[in-house]
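Asks: give me a model of this one.
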Amino acid sequence: MSDQKKYVELFAGCGGLSLGLESSGWKLELANELSPMAAETFAYNILGENLKGGEYNSDSKVSYVENIKSIDVKDWKNKQLVVGDVVKLVENLKSRPELLERFKGIDLISGGPPCQGFSMAGRRTERDPKNKLPYAFVDFVEFVQPKAVILENVEGILRQFSKDGGTKLPWLEVAKAFAAIGYAPLCFLLNARQFGIPQNRPRFIMLGLKKSLKSKIIKKLKSRQQDEIKKIFQHAFEFAEKDTSFIMKYSGKDPAIHIDVINPRFAEMRNLNASEIFLNENLFPEFIEEEISVGEAIDDLAKYGYFKIKSSETTVRKPISGNKYSQSLSDKFTPILNHPLDHTLGLHNHELRNHSAKVQNRFIFLQEIRKIKNNEIRNCLEKCLRGKEVEDKYLERIRATLSNKPRLDGIINTNSNSQLLDSIENIRSKKHSQRAMAKNLPAPAQLTIPDDICHYSEKQPRTLTVREMARIQSFPDEFVFRAKMTTGGKNRRFEVPQYTQVGNAVPPLLGNALGKWVLKILE
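Replies: Below is the predicted model:
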């Protein structure tokens, strides 16, 4: 549709946010992703292009950042994905103003840069490479001048830290940086599980609105019921209207002009029975009443097997019919996918990893810990598994608890405190965040390393497959993850395999809700 609003996505990853935005009515103008592995997945699903081997010809919708220096303007208009460092992308675009013409009238720039680089000193000249990323995002927004910006990040951005004799609030530095270039920042915390996603995943969201939109938006908020919402928008616009020196020095203590993260408890509004004026897309995207458990999301996958039958040329997968949850994802997102769908192949990305006996025993132990109702005992067992000391009085109680668990026979020795600790030591891992999922609850926050999460089924003491993690992240089964499945060691510094692609992604259902919400505000 010619009247579709256009967006640019930076830090695009494998395409979770783009899939959500496209399904809510947005049209992609350009995306940028650093990792060739994640870009391969993005291009295959969103653009319908096979990048295997990494060679892009002149007809491709994909280009490298380095090519921007010499690319023909006509060819540039056809590119929809640029692979490489966003800092170099911004530098190369600045050196060629004629390439910026295609961004006129862009409505939205979205992305999730690492935000450790924001500091109270403003834009520093001496920055390490990571610190440049959020400022490259700001620079890109500044010269494209979209109507709105969506920045997504982890909950940890709300935590203050000490540096150079003072305290810093990363979220506030994000807000200040965008306010300084003329964008009113609305900052808040949402949880993915309130958008029909079977995962407890708190996310920081900043919506930046171009300050020229102030009168248009405020005028629409006319009813008494909307007064509180109007105040929040007004505070954000007033802050963006201050001069840059005030914004960059602002510490959050001036009562006359303030911005603040909306109380994080608002992320729990449905449970707190808070006022409905904030819901139904008035201030937040619309929440979904029904909470989805991990069992509802992936339980059907266990019925269909995980093996692949290989011949000399083809890979045949067992077909799958899906469940209510997966079917709803397919209905919403499959029309957006551009790769050739061959349903006769069944599931992709559903291969099991090989676990040693030690790892399987540890997963059995984690599953049994999950069943213990006494929080004190369960916490002590988790400490033991992390190698931390536990008082003898608790060890006696632990031994009594574990001695009644037949699945742990031959794994955990409960004859004495020392034997208990030795047997736990034998199945320990260096990891500190491992846990087993509970079937009847949303999954814990999706992590990028597969060994961090254990399946809930006693018949399957194992990590999740890529497909199971993708279901939990609200990707449809038809979305195909490309590149290698996992990696390790030093390769983790630069490789982004399938598991990491899934774990890093913005859940498409959350992207869909954000997309509809921003459209409503702009329209």
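Asks: from now on I want contacts and neighbour counts done on CA atoms only, so please keep to that.
Replies: OK.
Asks: any idea which element F287 lies in?
Replies: Assigned by DSSP states H and E, F287 belongs to neither a helix nor a strand.
Asks: tally of neighbours for it?
Replies: Using other CA atoms under 10 Å, the number of residues around F287 comes to 20.
Asks: identify the residues contacting L514.
Replies: Residues in contact with L514, defined by CA atoms under 8 Å, 6 or more residues apart in numbering, are L21, P285.
Asks: spell out the secondary structure type for it.
Replies: Secondary structure, DSSP: H, G, I helix; E, B strand; the rest coil: L514 is helix.
Asks: how about stretch 510-523: buried residues?
Replies: Within stretch 510-523, the residues that qualify as buried are L510, G511, N512, A513, L514, G515, K516, W517, V518, L519, counting by 16 or more other CA atoms under 10 Å.
Asks: again with stretch 94-111
Replies: Buried, per 16+ other CA under 10 Å, within stretch 94-111: L99, F103, I106, D107, L108, I109, S110, G111.
Asks: who's in contact with it?
Replies: Stretch 94-111 is contacted by residues 5-12, 69, 73, 76-77, 93, 141, 144-152 when judged by CA under 8 Å, 6+ apart.
Asks: and that stretch, how far apart are its ends?
Replies: Stretch 94-111 has its terminal residues 20 Å apart, counting by CA to CA, to the nearest Å.
Asks: spit out the contact partners of L381.
Replies: Counting by CA under 8 Å, 6+ apart, L381 has contacts I369, I398.
Asks: distance check, it against P114.
Replies: For L381 relative to P114 (CA to CA), the value is 34 Å.
Asks: circling back: farthest pair within the buried residues of stretch 510-523?
Replies: Largest separation among those by CA to CA: L510 and L519, giving 14.3 Å.
Asks: just the strands in this protein please.
Replies: Assigned by DSSP state E, the chain shows strands spanning 6-9, 27-33, 62-64, 81-83, 108-111, 148-154, 161-163, 166-168, 183-191, 202-210, 309-310, 315-316, 435-436, 453-454.
Asks: closest to P129 out of the ones you listed?
Replies: strand 27-33 (15.7 Å).
Asks: what does the closest one contact?
Replies: By CA under 8 Å, 6+ apart, strand 27-33 touches 4-13, 18, 21-22, 39, 79-86.
Asks: can you select the buried ones from those residues in PyMOL?
Replies: Of the contacts of strand 27-33, the buried ones can be selected in PyMOL as follows, counting by 16+ other CA under 10 Å:
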select buried, resi 5+6+7+8+9+10+11+12+13+18+21+22+39+79+80+81+82+83+84+85+86
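Asks: for the comparison step, fold the sequence that follows:
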Amino acid sequence: MKHKKSSYIDLFAGCGGLSLGLHNSGMWEGKFAIEKSPDAFETLEYNLIKNKPHFDWPSWLPQSAHDINEIIEKYPEQLQKLRGSIDMVAGGPPCQGFSTAGRRVENDNRNRLIGSYIEFIRLVQPKIIFFENVKGFTQKFDKNKVKGRIYSKYVENALRRKNSRLNSLGYEVSGHLVDFSEFGVPQKRTRFILVGVRKDLAQSIIPQQFFSNIESNKQDFLINKGIGITNSLEDAISDLL
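Replies: Alright, predicted model coming up:
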């Protein structure tokens, strides 16, 4: 008997790296992906739409690059009709304004996309949320003129709240910093990962368990993949030579 795959939407999808991982797991099928950059979307389309029919793309949404605010403004009714059919919304808003590797400017316009992300979640109300951003997302903007909030806490608190205007139930959420070099990634790559579960499901699915499970299963994961905790760049790409 064929196992029914879980559905998801990929926000700020880039060239489709996260969608590719979900596709390769064999457990997920994409509904659609939202990416503003035409070049990035063209790569995603080539790999995961034309060469691998991974998305069950809705007829109401043109299969092209889109700004998330455009989607929210043009298709709010269609998004609300997705309620009950989407298992997960995955992805994270652009990180450039938060990254300590760059200029780290709080009033970067891209930082406002956090609000767009929250609005999208409230419209669609997926069962679970998988959110990713840089380590700087968890830090204050102390050096800027605008003494800003810690955005990770803002997102967590906003997602927990119910929203009567959109009849949104809110989410139980848990956010942690994860060092991906401990999972075989050949670079020191610490990311903020937030997992959310819709409150009507939170008694049976506890978001904190996600982080407990990946920590307890880390060694088994590495052994099964045949890699070490300090996987080198040579180990990662030597098979490409």
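Asks: if we can go back for a sec, let me have the strands of the first structure in a markdown table, extended by distance to N426 of the first structure.
Replies: Shown next, in a markdown table, are the strands of the first structure (distance: least, CA to CA, whole Å):
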| stretch | distance to N426 of the first structure |
| --- | --- |
| strand 6-9 | 46 |
| strand 27-33 | 41 |
| strand 62-64 | 48 |
| strand 81-83 | 44 |
| strand 108-111 | 43 |
| strand 148-154 | 34 |
| strand 161-163 | 37 |
| strand 166-168 | 42 |
| strand 183-191 | 37 |
| strand 202-210 | 34 |
| strand 309-310 | 36 |
| strand 315-316 | 38 |
| strand 435-436 | 17 |
| strand 453-454 | 18 |
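Asks: relative to N417 of the first structure, which of those strands is closest?
Replies: That would be, of the strands of the first structure and by CA to CA, strand 435-436, which comes in at 23.3 Å.
Asks: counting contacts, what elements does that closest one pack onto?
Replies: helix 357-371, strand 453-454 (3 or more CA pairs under 8 Å, 6 or more residues apart in numbering; DSSP states H and E).
Asks: looking at those, which one is packed in the most?
Replies: Across these, averaging neighbours per residue (mean count of other CA atoms under 10 Å) puts strand 453-454 on top, at a mean of 24.
Asks: quick one: that strand aligns where in the second structure?
Replies: Matched against the second structure by TM-score structural alignment, strand 453-454 of the first structure finds no partner residues.
Asks: which parts of the second structure are helices?
Replies: Along the second structure, the stretches classed as helices by DSSP state H are 17-25, 38-45, 68-74, 76-81, 113-124, 151-160, 207-216, 218-225, 233-237.
Asks: how far is the last one from where the chain is centred?
Replies: With CA atoms, centre = their mean, to the nearest Å as the basis, helix 233-237 of the second structure stands 26 Å off its chain's centre.
Asks: before we move on, back to that, and the furthest pair within the buried residues of stretch 94-111 of the first structure?
Replies: L99 and G111 (20.9 Å).
Asks: what's the counterpart of I472 of the first structure in the second structure?
Replies: So I472 of the first structure corresponds to nothing, using TM-score structural alignment.
Asks: which residue sits closest to I472 of the first structure, ignoring its sequence neighbours?
Replies: Leaving out its chain neighbours, the residue that sits closest to I472 of the first structure by CA to CA, 6 or more residues apart in numbering is P198, at 5.6 Å.
Asks: that neighbour: neighbouring residues, count only.
Replies: Residues within reach of P198 of the first structure, counting by other CA under 10 Å, total 27.
Asks: gap between it and Y325 of the first structure?
Replies: Separation of P198 of the first structure from Y325 of the first structure (CA to CA) stands at 10 Å.
Asks: overlap in contacts, the two.
Replies: A297.
Asks: what does K393 of the first structure correspond to in the second structure?
Replies: Checking with TM-score structural alignment, K393 of the first structure has no match.
Asks: what does V83 of the first structure give?
Replies: Per TM-score structural alignment, V83 of the first structure is aligned with A65.
Asks: for its match, list the residues it contacts.
Replies: Contacts for A65 of the second structure were tallied using CA under 8 Å, 6+ apart; they are I34, E35, K36, S37, P38, F41.
Asks: now, which of the residues you listed sits nearest E156 of the second structure?
Replies: If you rank these by distance to E156 of the second structure using CA to CA, I34 comes first, at 22.1 Å.
Asks: chain neighbours aside, what residue packs nearest to the closest one?
Replies: Of all residues not flanking I34 of the second structure in the chain, L11 sits nearest, at 5.0 Å (CA to CA, 6+ apart).
Asks: isn't the one you found up against G92?
Replies: Yes - applying CA atoms under 8 Å, one finds L11 of the second structure in contact with G92, separated by 6.7 Å.
Asks: residue in the first structure paired with the residue nearest to I34 of the second structure?
Replies: Applying TM-score structural alignment, one finds that L11 of the second structure aligns to L10 in the first structure.
Asks: tell me how far the residue most central in space within the second structure lies from I214 of the second structure.
Replies: Residue closest to the average C-alpha location in the second structure (CA atoms, centre = their mean): G91, at 1.8 Å. Separation of G91 of the second structure from I214 of the second structure (CA to CA) stands at 19 Å.
Asks: same question for N231 of the second structure.
Replies: 18 Å.
Asks: what of K147 of the second structure?
Replies: In terms of CA to CA, K147 of the second structure sits 35 Å off from I214 of the second structure.
Asks: ok, Y75 of the second structure next?
Replies: Counting by CA to CA - Y75 of the second structure and I214 of the second structure are separated by 36 Å.
Asks: what's the end-to-end length of stretch 74-81 of the first structure?
Replies: Across stretch 74-81 of the first structure, first to last residue, CA to CA, it's 15 Å.
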